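**Q** Sequence unavailable; structure follows:
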């Protein structure tokens, strides 16, 4: 196989890539590289790892994703949430052991993602509902922002939740450093001003709106440059200000993480959680950007791309990565056409690690902390919380519980609690399905809820519709509701269950229907079904239910109502 036929098959976007797209991808790469350098350093600090590991995690992972991923503009690398999860997972280790744990965590995350991709398990991400993700992301963003105050105050605060952080803060509050607070606040103020006014200022100098908006993203670089200059001019490091210090120059060493089976067993649960959360975050960003260009994202291919990126991170002294929101949006707005922009970005970061690391020697940790706070502030979804409260109290309960668990118990407990609460609330909600007595809309063959419409009902035929599939959690409620309503009315001879909203039944539901049929039969009432969907009918045919039912199975509710009323010559009563 020659190169011309090999590369399009290995890299799908390569087949329609044009040389004319190179300038756009190169420009986007320059902008993203400028954004990514301070972010990579800051997120490595957030993960509790040496600064250079943030840069290393932004080289080979980008190349791996460019080969195997499906998004054309997604920018892969360290992100805040995954860095926080990494820090929480490896916090019990120190020094070289922590680095080894981070490498192995990235490798396990990549292996989990690749396995999910090969098994086409992209649907597993749906287990994390949007309210749970909103609560998790908002809680994590608040936790990240609060955790960075230790760099503002120069107090060695530790812990994975608010109570632990507050406790250690009180114990070490005497170590407060005013210089660190001043540098942190100035950096934070500058970053916020750049975010709000820098683009407008650039427009006054004659730059186009698009160019000004793109260059406005370079605020972190400006803050970093001024902070480094300030430390050198005023020798703030001699006043107790914590700085990054020496960052080893050169490209990362390529090697597989050391196999440590006891450590693998300890890290695997966290790796699975990081994989799911990283996948959900990445796919949501990729899909929203792809939709703007009428492109498609293949969820299972994304699993392969992210898996390969994490394996690459593990083999190049990085740590777990995923698609980042901020840098992906910047890449999109900068005009990136293909993953080639990620390839160029990887080369830009590589050049930085080779030649530019001495520049960051005097970079204050307080400035990196300010960068993190400003970055995660966009993740706090206040609007989503308000909208969820208005739309569904049940979903809001899941969101709020997830958020509180993240803040009070930590990120792992938060996401596990959110998933558990969502499943529990779903079971509770579907265990009491909406059951409506329906009647015939005059002049039509349609049946509607008698409490909402003016319809015709029969004193001898009870027509009911259940708006839920039937399974073990709700069949007893349906059985008791229909039986209780039928025997409580005088003259009821038939019960017709309208099945238009039933998409499936399980074995427990089948037994419940058989029990309801038997109970009604003993009461002298015939039980009928109408509008049974094909898959449900196929299930019923695999049992004895159709031969044991006391009544019939009708094609439509109108047919059932009309035939039974004619047979009984039943009185029809309009109801409002």
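**A** Received, thanks. No experiment lies behind these values; they were computed from the predicted model shown. Numbers count the residues shown, from 1 in each chain.

**Q** switch to C-alpha atoms for all contacts and neighbour counts from now on
**A** Will do.

**Q** For the stretch 451-576 of the chain, which segments are assigned as strands?
**A** Read by DSSP state E, counting those that start in this stretch, the stretch 451-576 of the chain holds these strands, from start to end of the chain: 455-458, 461-466, 494-498, 526-530, 553-554, 572-575.

**Q** List the contacts of the shortest one.
**A** Translated: strand 553-554. The set of residues external to strand 553-554 that reach it, using Cα atoms under 8 Å, 6 or more residues apart in numbering, is 528, 529, 530, 531, 532, 560.

**Q** hmm, back to that, mean neighbour count added to the strands of the stretch 451-576 of the chain, as TSV?
**A** Listed next are the strands of the stretch 451-576 of the chain as TSV, based on neighbours: other Cα atoms under 10 Å:
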stretch	mean neighbour count
strand 455-458	21
strand 461-466	22
strand 494-498	24
strand 526-530	22
strand 553-554	18
strand 572-575	14
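
**Q** Distance of residue 5 relative to residue 338?
**A** For residue 5, the distance to residue 338 (Cα to Cα, to the nearest Å) stands at 19 Å.

**Q** of the two, who's got more company?
**A** Of the pair residue 5 and residue 338, residue 338 is the one with more neighbours under other Cα atoms under 10 Å, namely 23 against 10.

**Q** Give me the nearest residue to the more buried one, chain neighbours excluded.
**A** Nearest non-adjacent residue to residue 338, counting by Cα to Cα, 6 or more residues apart in numbering: residue 72, 4.4 Å away.

**Q** Name all residues that make contact with that neighbour.
**A** Contact criterion Cα under 8 Å, 6+ apart gives 13, 290, 336, 337, 338, 339 as the residues in contact with residue 72.

**Q** can you pull the contacts of the first one?
**A** The reference is to residue 13. By Cα under 8 Å, 6+ apart, the contact list for residue 13 reads 72, 338.

**Q** Am I right that it is in a helix?
**A** Yes. Secondary structure of residue 13 (DSSP: H, G, I helix; E, B strand; the rest coil): part of a helix.

**Q** can you give me the helices for the stretch 401-550 of the chain?
**A** In the stretch 401-550 of the chain, the segments counted as helices under DSSP state H, counting those that start in this stretch are 411-430, 475-488, 507-522, 534-541, 545-548.

**Q** okay, pairing it with this:
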């Protein structure tokens, strides 16, 4: 049973499902459904797909995640960044509006689902750590700007193309003489209205005396109100005859589940983009899920999240949808509305299915500018220039990686931005690890504590050199350690003992072991004895499986204070610390 709940969390939370819980989930589902209907249509437009595909991607995927996902409140469905990545990937192989384009998007979802499930079964959830937060933040900020720019063509009513910011802006500039001012009016009005709804409507309603719950529902229904109002206006005035582009006929009814077509050449070509979408979607989703779970003292399983998201993507492909993941805004709304279990997602799916069956014929006159405004308002919330400023003040290296990710994404496209972000994250980690912080330490007067000589008033003595390394030792930094110790010893001809203080070393790999053996031998040749202190138990266990402890010219001390008392008692006396009785015991 434990193994079953591991892969089907529904058997865990389903045991305690009550009427009260169902009520909370139904209320949350109502609010999220109201929010998701216009978003699904808009994000399908962003992906270059027919609007009904966004609805299809918001039905079965939610049910699949409710069965397999580990988060109680994550709201799965189409999201802006993944929609943009879908358009970028599929646009390389087919023309928008063709059956081949839709077929490629479905294959992309299916491949992404297979990859996510495979990663989950192989327990590769830790791969989310390969992307640093500044790089993720930079990528999302750049994607938000890119998405907003890509929607300006719908707000202006002009044709445009391009996958980079430069291409989009140049294309818009070339078509400015074709601007449809009625479309501009609709797009600008809806954008301003949605910004006001997001920022001020709820406070206004509360000020008028409305209950918080009703105020919240009306606020979330802002995009729906915009859709209804502009659709009625467009239909009444026949704006499509005046050059205003509308959504057009949307087929009613639910899709018939079917497997995507198999074309080995297409599948291989889409494998790379599918992997990038899988990684970005998972990172975005698991970050939101972990943040919200922590607020309720719950936990999620990253490996199970991979399986849950993979199942959702396969369900999307089988129902004629495109890649999906957990959305930040929807998940926060779901959380704030009181969702208690993933069943809220299943109830939301039922609401979207109802809308797909009965409401889609009413949306034929919906202006595309309205959906574009919905996207622009949603994605600009992702743009965080404050994070750029904070990162610049805190860490110039992190800022460099962040700025590079933003620049590459804007100038060369989303896929290049993702790849550069992964490469920069790994490169930044390796660079920092290859040059670990190393400090010469001395004893703090009147204590048994040791601190950096450059930061504290400490006593070091003459014949003992103690070096503390604040990083695990592995192949990337072992040579740096060697060079640093040789340089320090060369500067101090009076030194007879070198102690490597290992309090911050959590692991030593085979390359680092060879470096320690080389340091030991070269110091011996120079007449200097090499010692270790404060070696952690697991690290010492591994060293004991080698010949190094037998070859060590010095000793392994339980503490740095013991080492200094043994090797340089005058320094201890100079520091005014009492000399304790010898301590017994192996390094811990």
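**A** Everything's here; your move. Quick caveat: nothing in here was measured; it's all calculated off a predicted structure.

**Q** helix/strand/coil for the residue nearest to the spatial centre of the first structure?
**A** Centroid-nearest residue in the first structure, with Cα atoms, centre = their mean: residue 280, separated by 3.6 Å. In the three-state summary, residue 280 of the first structure is assigned as helix, counting by three-state DSSP.

**Q** tell me the contacts of the closest residue to it other than its chain neighbours?
**A** Spatial nearest neighbour of residue 280 of the first structure, excluding adjacent residues (Cα to Cα, 6+ apart): residue 125 at 6.0 Å. Taking Cα under 8 Å, 6+ apart, we find residue 125 of the first structure in contact with 276, 277, 279, 280.

**Q** The third one reaches residue 321, doesn't it?
**A** No. Judged on Cα atoms under 8 Å, residue 279 of the first structure makes no contact with residue 321 at a distance of 9.9 Å.

**Q** anything in contact with each of these two?
**A** Joint contacts of residue 279 of the first structure and residue 321 (Cα under 8 Å, 6+ apart) are residue 306.

**Q** Give me the more crowded residue out of those two.
**A** residue 321 (36 against 23).

**Q** what residue of the second structure matches up with that one?
**A** Under the alignment by TM-score structural alignment, residue 321 of the first structure pairs with residue 324 in the second structure.

**Q** now its match: how far from residue 57 of the second structure?
**A** Taken as Cα to Cα, the spacing of residue 324 of the second structure relative to residue 57 of the second structure amounts to 7 Å.

**Q** Quick check: closest non-adjacent residue to residue 81 of the first structure.
**A** Using Cα to Cα, 6+ apart, the nearest residue to residue 81 of the first structure is residue 140, at 6.7 Å.

**Q** all strands of the stretch 1-150 of the second structure, in order?
**A** Using DSSP E, counting those that start in this stretch, the strands of the stretch 1-150 of the second structure run over residues 76-77.

**Q** Now for the closest residue to residue 383 of the second structure other than its chain neighbours, how many residues are close by?
**A** The spatially closest residue to residue 383 of the second structure, leaving aside those adjacent along the chain, is residue 141, at 4.3 Å (Cα to Cα, 6+ apart). One way to gauge burial is a neighbour count; for residue 141 of the second structure, by other Cα under 10 Å, it gives 26.

**Q** and what of residue 19 of the first structure?
**A** By the criterion of other Cα under 10 Å, residue 19 of the first structure has 6 neighbours.

**Q** Against residue 512 of the first structure, how distant is the residue lying closest to residue 89 of the first structure once chain neighbours are set aside?
**A** When the adjacent residues along the chain are set aside, residue 89 of the first structure lies closest to residue 270, with 6.7 Å between them (Cα to Cα, 6+ apart). In this view, residue 270 of the first structure and residue 512 of the first structure are 41 Å apart by Cα to Cα.

**Q** Just want to know which of those two has more residues nearby.
**A** Residue environment comparison for residue 270 of the first structure versus residue 512 gives the larger neighbour count to residue 512, 22 against 19, counting by other Cα under 10 Å.

**Q** can you tell me which residue in the second structure aligns to that one?
**A** Residue 512 of the first structure maps onto residue 515 in the second structure, by TM-score structural alignment.

**Q** Its match reaches residue 484, doesn't it?
**A** No. Checked against Cα under 8 Å, the pair residue 515 of the second structure and residue 484 is beyond contact range at 11.9 Å.

**Q** Please tell me I have it right and residue 220 of the second structure contacts residue 36.
**A** No. Residue 220 of the second structure lies out of contact with residue 36 (Cα under 8 Å); the separation is 9.6 Å.

**Q** Pretty sure residue 292 of the second structure sits against residue 336.
**A** No. Applying Cα under 8 Å, one finds residue 292 of the second structure not in contact with residue 336, separated by 9.9 Å.

**Q** So for the two, which residue has more residues nearby?
**A** A count of neighbours by other Cα under 10 Å puts residue 292 above the other of residue 292 of the second structure and residue 336, at 22 against 13.

**Q** Understood, closing this out.
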